[in-house]
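Colleague: Sequence unavailable; structure follows:
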């Protein structure tokens, strides 16, 4: 029995699915199945009833609290050891916020503190939430409000609202005209790109996703390239396309019958007590300095620090 097997068992219980657990853990479904089989072999009991919905057996229900107790003790031990380490900071961030919020902050911080190791981990919101839950990072940039059931307690230090314009290439924008309606866009745009900016998509984005347009789901950079080539439209948070808007490769589309969209993000810490470590607070303030340039500040708990 090892830590990966215990974490996988706990993750399957939380998600009720081997497939979802695999996605959360960033492993294949086959790996999840292998770990569970190995754990069952070690314990000598079947833990799950496999089917369309995965359910715990009576033995699995009995084992669950002990599993979580072991994981909790290991997490506490890791956190204690990390506190004992000097000169190490671990930060998680949404992939799209590394450049606009974290990179310049990191450069300034490390120029002053060359002796400190700074670990930056990136991912989607649920991946960063898992990192916070498992104490792999102390500080993080995540979507807000946090709806991840795994992460029930975090302290927001800074909450920012960034607008998310609908954009197209100049050529496609010209075809749409200055004041296109939603139907004009449906008639003339070749495809709509899904980009996962939100935990729950706003109504306007959902409406486009339900339209007759051809739809493609892509990461940010390939999606931006496709739209710059005139092959579609999509909502982007402004920081992800600022350069393309500035040099004219992309143009904002303002539909007359769609409300402007935005995305809220937050700089969070698992527990505010962690900021008593001076270097973590200093780095948080550096990230916040960049964050304040991105959009409207909804909450700022670092200004008096």
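Modeller: Looks like it arrived, so ask away. Owing to the predicted nature of the structure, the values given are computational and were not obtained by experimental measurement. Residues are numbered from 1 along each chain as shown.

Colleague: C-alpha only now, for contacts and for neighbours.
Modeller: Fine.

Colleague: Name all residues that make contact with the residue positioned nearest the centre of the chain.
Modeller: Note on the chain: the residue nearest the mean C-alpha position is residue 125, at 1.9 Å, using CA atoms, centre = their mean. The contact partners of residue 125, by CA atoms under 8 Å, 6 or more residues apart in numbering, come to 94, 142-143, 199.

Colleague: do residue 136 as well
Modeller: Residues near residue 136 by CA under 8 Å, 6+ apart: residue 90.

Colleague: Let's verify it: helix, strand, or coil?
Modeller: Per DSSP: H, G, I helix; E, B strand; the rest coil, the secondary structure class of residue 136 is coil.

Colleague: three-state assignment of residue 221?
Modeller: helix.

Colleague: what residues does stretch 73-82 touch?
Modeller: The contact list for stretch 73-82 (CA under 8 Å, 6+ apart) reads 134-135.

Colleague: Buried residues, that stretch. List them.
Modeller: 75, 79 (16 or more other CA atoms under 10 Å).

Colleague: Please compare the first structure with the one that follows:
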């Protein structure tokens, strides 16, 4: 049994596919198959049922937490050695929160600690969850509550509730009239923009998408561009459109028959013991300071804990 076999087993278990695991690990599918077969021979049990879908056997399900524990211990050891050699902080964040939440703290922190290595990684919620689980990052900015079953432990340091107003370009908004119903907005709008801010979309957002005559699902930046050009209307998390709302390039639509939508995000660590590292605690404090400006604070465990610099 070796570390590559364990990594490969964990990857196949996550992806449910030898082919996808091979792509993620940057090896051939034959190599993945060989590693899994060797691991099964070493432990004397079949770990996967092969077929059109690859599924864990009962033995595989039993072995999986031990495999991840071994990988976690190895990663912790490597991180300890790396930090001893040179200070390092790694942060994973939702793509939409990099600019409003991470950029400012990063600039301030690097000015004070120019020799500190800081790694910023972005992605969707499930990607950030995997980074934290695999200890690729020390801090994570993710949706809350965490519903990803692979991340069994996550300690929220700060939870923020940010509203998600329905927005459109001014010329399009005028066609809706004052306090329009959602039905009128959907009737007049060229298309409804589905941006998937949530892990599980609220029923109101799903209903709006289903009732729209034309809808498009797309990432934030192209969705924002469509809204700015008057070609669509959608629910945007406020921090992603605050500048356009301030300048008047976009306006909020005060819909009369739908309650406001919001998204909760959290700054989390896998374990509170991570805050024993002064560098990590300081950077977490910088992010929290920025986060308190974005929306309603639902939980704040960092007040008074950040080292004085």
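Modeller: Thanks, I have the structure now. Keep in mind it's a predicted model, so treat the numbers as computed, not measured.

Colleague: After superposition, what is the TM-score?
Modeller: Overlay of the two chains. TM-score (TM-score structural alignment, normalised by the length of the first structure): 0.88; 301 aligned residues with a CA RMSD of 2.8 Å.

Colleague: how deep is residue 304 of the first structure tucked in, by neighbour count?
Modeller: Look at residue 304 of the first structure: counted by other CA atoms under 10 Å, it has 5 neighbours.

Colleague: so where does it fall, helix or strand?
Modeller: Residue 304 of the first structure is part of no helix or strand, with elements assigned from DSSP states H and E.

Colleague: Surely residue 275 of the first structure is in contact with residue 281?
Modeller: Yes: counting by CA atoms under 8 Å, residue 275 of the first structure does reach residue 281; the two are 4.9 Å apart.

Colleague: now the end-to-end length of stretch 253-260 of the first structure.
Modeller: By CA to CA, to the nearest Å, the extent of stretch 253-260 of the first structure from end to end equals 10 Å.

Colleague: Now do the SS call for the residue nearest to residue 301 of the first structure when sequence neighbours are not counted.
Modeller: Spatial nearest neighbour of residue 301 of the first structure, chain neighbours left out: residue 157 (4.9 Å); criterion: CA to CA, 6 or more residues apart in numbering. Assigned by three-state DSSP, the conformation of residue 157 of the first structure is strand.

Colleague: and residue 157 of the first structure, how many neighbours?
Modeller: 20.

Colleague: Show the contacting residues for it.
Modeller: Contact analysis of residue 157 of the first structure by CA under 8 Å, 6+ apart lists 266-269, 299-302.

Colleague: What of residue 137 of the second structure?
Modeller: Shown in contact with residue 137 of the second structure (CA under 8 Å, 6+ apart): 89-92, 131.

Colleague: I figured residue 300 of the first structure hits residue 159, correct?
Modeller: Yes: between residue 300 of the first structure and residue 159 there is a contact at 6.6 Å, judged by CA under 8 Å.

Colleague: more neighbours, the two?
Modeller: Neighbours were tallied for residue 300 of the first structure and for residue 159 using other CA under 10 Å; the higher tally belongs to residue 159 (26 against 16).

Colleague: Could I get the contacting residues of the more buried one?
Modeller: Shown in contact with residue 159 of the first structure (CA under 8 Å, 6+ apart): 144, 264-267, 297-300.

Colleague: before we move on, back to that, now render the contacts of residue 137 of the second structure as CSV, adding neighbour count, distance to residue 289 of the second structure and secondary structure.
Modeller: Converted to CSV, the contacts of residue 137 of the second structure look like this (neighbours: other CA atoms under 10 Å; distance: CA to CA, whole Å; DSSP: H, G, I helix; E, B strand; the rest coil):
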residue, neighbour count, distance to residue 289 of the second structure, secondary structure
89, 19, 17, strand
90, 18, 18, strand
91, 25, 16, strand
92, 29, 17, strand
131, 22, 23, helix
